[in-house]
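J.: The following block contains a protein sequence and its predicted model.
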Amino acid sequence: MAQPAGPVARHSGVSRERFQQDIYPLRKPAVLKGIDLGTCTTKWTVDYLSQTAGTKEVKIHVSTVPQMDFLSKNFVYRTLPFDVFVRRAAEVKHNEYFISEDEKYYLRSLGEDPRKDIADIRKQFPSLAEDIQIPEYFEKEQFFSSVFRISSAGLQLWTHYDIMDNFLIQITGKKRVILYNPRDAPYLYLSGTKSEVLNVDNPDLEKYPLFMKARRYECSLEAGDVLFIPDMMGNILLSAGDE
């Protein structure tokens, strides 16, 4: 396991002014609690999501194991109507499936043309976008994309980093998040923006001996929490809920 870097700070009722003055300049991850996210926190049940977004076709990741690895591609891409996908993602065992009855699902929304269009929940899922209020901690012109994600419970995504500041908004369920300081990138065995180290809790130290030097931040997100992730901070998302 990597070296602990300390707990992720938690803040309640953060105003835009406080975020800009006291939190953002530190360039450290922070959990923001008590933010008004709109009606999504009460509305977004399996029934509501499937009925509201309907039969729109979505491209999803399907894996027979809970740890998805982007580098080895231990998953396949499949297409399902959104309502069918949401119900399957909420199941532990499936009566209908692609590979196995306990397969895991992951949706990361894309633009209509993934090569040109950015992910924007307001365009891809307008009926659901009405329910969510994205925290306005930055100017509107600084806003780049809003990626809508849903996963099966217990799914783990690959370790990766993003080149922009992010807000991870947890609407329903719970999520365990592990992050690494950008200064420790030399210890993460990166291939492009992805790390070769998949099992961060029990890494193969014979294969990845430098990984022990990487300092990790860890936090648990509850429904309604918002995690600020500074750009370039390597992160791995361990989902323990519906989204």
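T.: Nice, thanks for sending it over.

J.: can we go C-alpha only for contacts and neighbour counts from here?
T.: Noted.

J.: Need the three-state assignment for the residue of the chain positioned farthest from its centre.
T.: No residue in the chain sits farther from the centre than residue 206, which is 29.3 Å out by Cα atoms, centre = their mean. Following DSSP: H, G, I helix; E, B strand; the rest coil, we place residue 206 in the coil state.

J.: Okay, strands next: where are they in the protein?
T.: Here the chain has its strands, by DSSP state E, at 3-4, 9-12, 30-33, 57-63, 76-81, 104-108, 149-151, 166-169, 175-180, 190-191, 194-195, 215-221, 226-229, 234-239.

J.: Make a markdown table out of the ones you listed and add distance to residue 93 and mean neighbour count.
T.: Listed next are the strands of the chain as a markdown table, based on distance: least, Cα to Cα, whole Å; neighbours: other Cα atoms under 10 Å:
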| stretch | distance to residue 93 | mean neighbour count |
| --- | --- | --- |
| strand 3-4 | 36 | 14 |
| strand 9-12 | 36 | 13 |
| strand 30-33 | 33 | 20 |
| strand 57-63 | 13 | 19 |
| strand 76-81 | 17 | 13 |
| strand 104-108 | 10 | 23 |
| strand 149-151 | 14 | 20 |
| strand 166-169 | 27 | 19 |
| strand 175-180 | 21 | 21 |
| strand 190-191 | 34 | 13 |
| strand 194-195 | 30 | 22 |
| strand 215-221 | 25 | 19 |
| strand 226-229 | 30 | 22 |
| strand 234-239 | 17 | 22 |
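
J.: Same list (the ones you listed) but as a markdown table, adding distance to residue 159.
T.: Putting the strands of the chain into a markdown table (distance: least, Cα to Cα, whole Å) gives the following:
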| stretch | distance to residue 159 |
| --- | --- |
| strand 3-4 | 16 |
| strand 9-12 | 21 |
| strand 30-33 | 19 |
| strand 57-63 | 16 |
| strand 76-81 | 18 |
| strand 104-108 | 15 |
| strand 149-151 | 16 |
| strand 166-169 | 15 |
| strand 175-180 | 9 |
| strand 190-191 | 9 |
| strand 194-195 | 5 |
| strand 215-221 | 12 |
| strand 226-229 | 14 |
| strand 234-239 | 4 |
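
J.: Helices of the chain, start to end?
T.: Assigned by DSSP state H, the chain shows helices spanning 16-18, 40-43, 46-53, 82-89, 121-124, 126-129.

J.: Pasting the second one now:
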Amino acid sequence: MSISYKIDRVAHLSPEEFVAGYVRHRRPVLISKGFEGCAARHVWSLDHLRRRAGERRIVLKDWDESGIRLSHVRLDAYVDSLERYEAGDDEEAASRRRPPYLHDVPLTSILADAAADLEQFPCGFFPAWYGADWPKFAQLFLGPSGSVTPLHFDCLLTHNLFFQVMGRKKFTLLPYKQLVYCYPRDWRWCAVDVENPDYDRHPLFRSASPVEVVVEPGDVLYMPPGALHHVRSLDCGLSFNVDWHTKESALRGALAFARGMPMKNVYYNSVIAFGMWTGVAARVLFPYYRSYLDYVS
């Protein structure tokens, strides 16, 4: 794999082309309007979330220098705060106190019938083990413009398909081999600010080669295992992703304790590896994996 990324932007990609050209070579790719034909792309909105799951209590995650801070609110109240902030018509927006980010929430805990709204997306983009159950493994993201997720890699070293429903996000990507330039901490996070690097504190980052890509509504972004990514919401955004394994990446993940992976992460990888290598169905093992979808790491 190249030491730096070149991100293809393609209009059409079959599952077979995706696997052969990108998954096997661990190359990121942006599939323009890759799920435009799904009902989710056109039906899901702030109003839809308010109607379908407004009473659900959610956990919001905010980052500061001390780490991640959590708060608990109703989804409808959170959606209201997003709309007020984006409209700029109350004191919250005027003072630029941005609402926190709703991050890594099980998609089907918010939209129980999500699979029906996504049935037009080919299951073949995922290994056969996931089958039609793949939406159960998805996580939802919702937040205001200006939300930022610092530079990190996905904690299970999974493949990642990221679906942008509403708004735009800017991803800054680097290959895992450049982690050494990014001042890693706490297993998967990086201390360097890729948007405004302090070269006095982080001089090695001068050798890094970050690449930016803007993900538009309807786009699907593939990131291979270990891909470092920093994410900024350019608009109020709704999106979801699926962290998924092949047989090979699941096995590598199950053995990654030797590289410092936390044992809780190793457990989740072991569940998937066991299923893929023994043939035990995803629906049977999902209850043992589900807590990952709420995992704060």
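T.: The structure has been received and is ready for your questions. Quick caveat: nothing in here was measured; it's all calculated off a predicted structure.

J.: Nearest to residue 88 of the first structure among the strands of the first structure would be which one?
T.: strand 104-108 (7.9 Å; Cα to Cα).

J.: I would like the range of the second structure that aligns with the closest one, please.
T.: The aligned range for strand 104-108 of the first structure in the second structure is 99-103, by TM-score structural alignment.

J.: Could you list the residues in contact with the matching stretch?
T.: Here stretch 99-103 of the second structure makes contact (Cα atoms under 8 Å, 6 or more residues apart in numbering) with 58-62, 78, 81-82, 85, 139-144, 147.

J.: 6 Å instead?
T.: Stretch 99-103 of the second structure is touched from outside by 60-62, 141-143, with contacts defined as Cα atoms under 6 Å, 6 or more residues apart in numbering.

J.: returning to what we had before: of the helices of the first structure, flag the one that's most buried.
T.: Compared across the helices of the first structure, helix 82-89 shows the largest average neighbour count, a mean of 21 (mean count of other Cα atoms under 10 Å).

J.: residue range for that helix in the second structure?
T.: Under TM-score structural alignment, the match for helix 82-89 of the first structure in the second structure covers residues 75-82.

J.: what about that stretch, how far off from the first structure?
T.: Mean deviation of stretch 75-82 of the second structure relative to the first structure after superposition (mean Cα distance after the TM-score superposition for the first structure): 1.6 Å.

J.: chain center to that stretch: distance?
T.: Chain-centre distance of stretch 75-82 of the second structure: 21 Å, with Cα atoms, centre = their mean, to the nearest Å.

J.: try stretch 206-225 of the first structure
T.: Averaging C-alpha positions (Cα atoms, centre = their mean) puts stretch 206-225 of the first structure 14 Å from its chain's average.

J.: same check, this time on stretch 74-84 of the second structure
T.: Taking Cα atoms, centre = their mean, one finds the center of stretch 74-84 of the second structure at 22 Å from the center of the full chain.

J.: Disregarding residues adjacent in the polypeptide, which is nearest to residue 226 of the first structure?
T.: The shortest distance from residue 226 of the first structure to any residue other than its chain neighbours is 4.5 Å, reached at residue 169 (Cα to Cα, 6 or more residues apart in numbering).

J.: What residue in the second structure is paired with that neighbour?
T.: So, by TM-score structural alignment, residue 169 of the first structure is matched to residue 163.

J.: go on, residue 31 of the first structure?
T.: Residue correspondence to the second structure (TM-score structural alignment): residue 31 of the first structure is matched to residue 30.

J.: how far does stretch 59-79 of the first structure stretch from start to finish?
T.: Start and end residues of stretch 59-79 of the first structure are separated by 5 Å (Cα to Cα, to the nearest Å).

J.: Same check on stretch 16-31 of the first structure?
T.: The straight-line separation of the ends of stretch 16-31 of the first structure (Cα to Cα) is 14 Å.

J.: which residues sit against that stretch?
T.: With contact meaning Cα under 6 Å, 6+ apart, stretch 16-31 of the first structure is reached by 8-10, 137, 226-230.

J.: which among those residues gets closest to residue 125 of the first structure?
T.: Nearest to residue 125 of the first structure among these is residue 226, at 20.4 Å by Cα to Cα.

J.: residue in the second structure matching the closest one?
T.: Residue 226 of the first structure maps onto residue 220 in the second structure, by TM-score structural alignment.

J.: That match touches residue 165, doesn't it?
T.: No - applying Cα atoms under 6 Å, one finds residue 220 of the second structure not in contact with residue 165, separated by 9.4 Å.

J.: Would you mind listing the residues touching both of the two?
T.: With Cα under 6 Å, 6+ apart as the test, residue 220 of the second structure and residue 165 reach no residue in common.

J.: quick one on the thing from earlier: which of the contacts of stretch 16-31 of the first structure lies closest to residue 129 of the first structure?
T.: Nearest to residue 129 of the first structure among the contacts of stretch 16-31 of the first structure: residue 226, at 16.7 Å, using Cα to Cα.

J.: can you tell me how far that closest one sits from residue 76 of the first structure?
T.: For residue 226 of the first structure, the distance to residue 76 of the first structure (Cα to Cα) stands at 30 Å.

J.: now swap in residue 202 of the first structure and tell me
T.: In terms of Cα to Cα, residue 202 of the first structure sits 25 Å off from residue 76 of the first structure.

J.: now do residue 87 of the first structure
T.: 19 Å.

J.: do the same with residue 205 of the first structure
T.: When distance is defined by Cα to Cα, residue 205 of the first structure is 28 Å away from residue 76 of the first structure.

J.: what's the answer for residue 29 of the first structure, then?
T.: 32 Å.

J.: now do residue 224 of the first structure
T.: Taken as Cα to Cα, the span from residue 224 of the first structure to residue 76 of the first structure is 31 Å.

J.: picking up where we left off before, show me what the residue farthest from the centre of the first structure aligns to in the second structure.
T.: Match for residue 206 of the first structure (TM-score structural alignment): residue 200.

J.: The longest helix belonging to the second structure packs against which elements?
T.: If you go by DSSP H, the second structure has its longest helix at helix 263-278. Applying 3 or more Cα pairs under 6 Å, 6 or more residues apart in numbering; DSSP states H and E, one finds that helix 263-278 of the second structure contacts helix 247-254.

J.: Would you check the span in the first structure matched by the helix it packs on?
T.: Using TM-score structural alignment, helix 247-254 of the second structure corresponds to no residues of the first structure.

J.: starting at the chain centroid, how far to that helix?
T.: Centroid displacement of helix 247-254 of the second structure relative to its chain, using Cα atoms, centre = their mean, is 19 Å.
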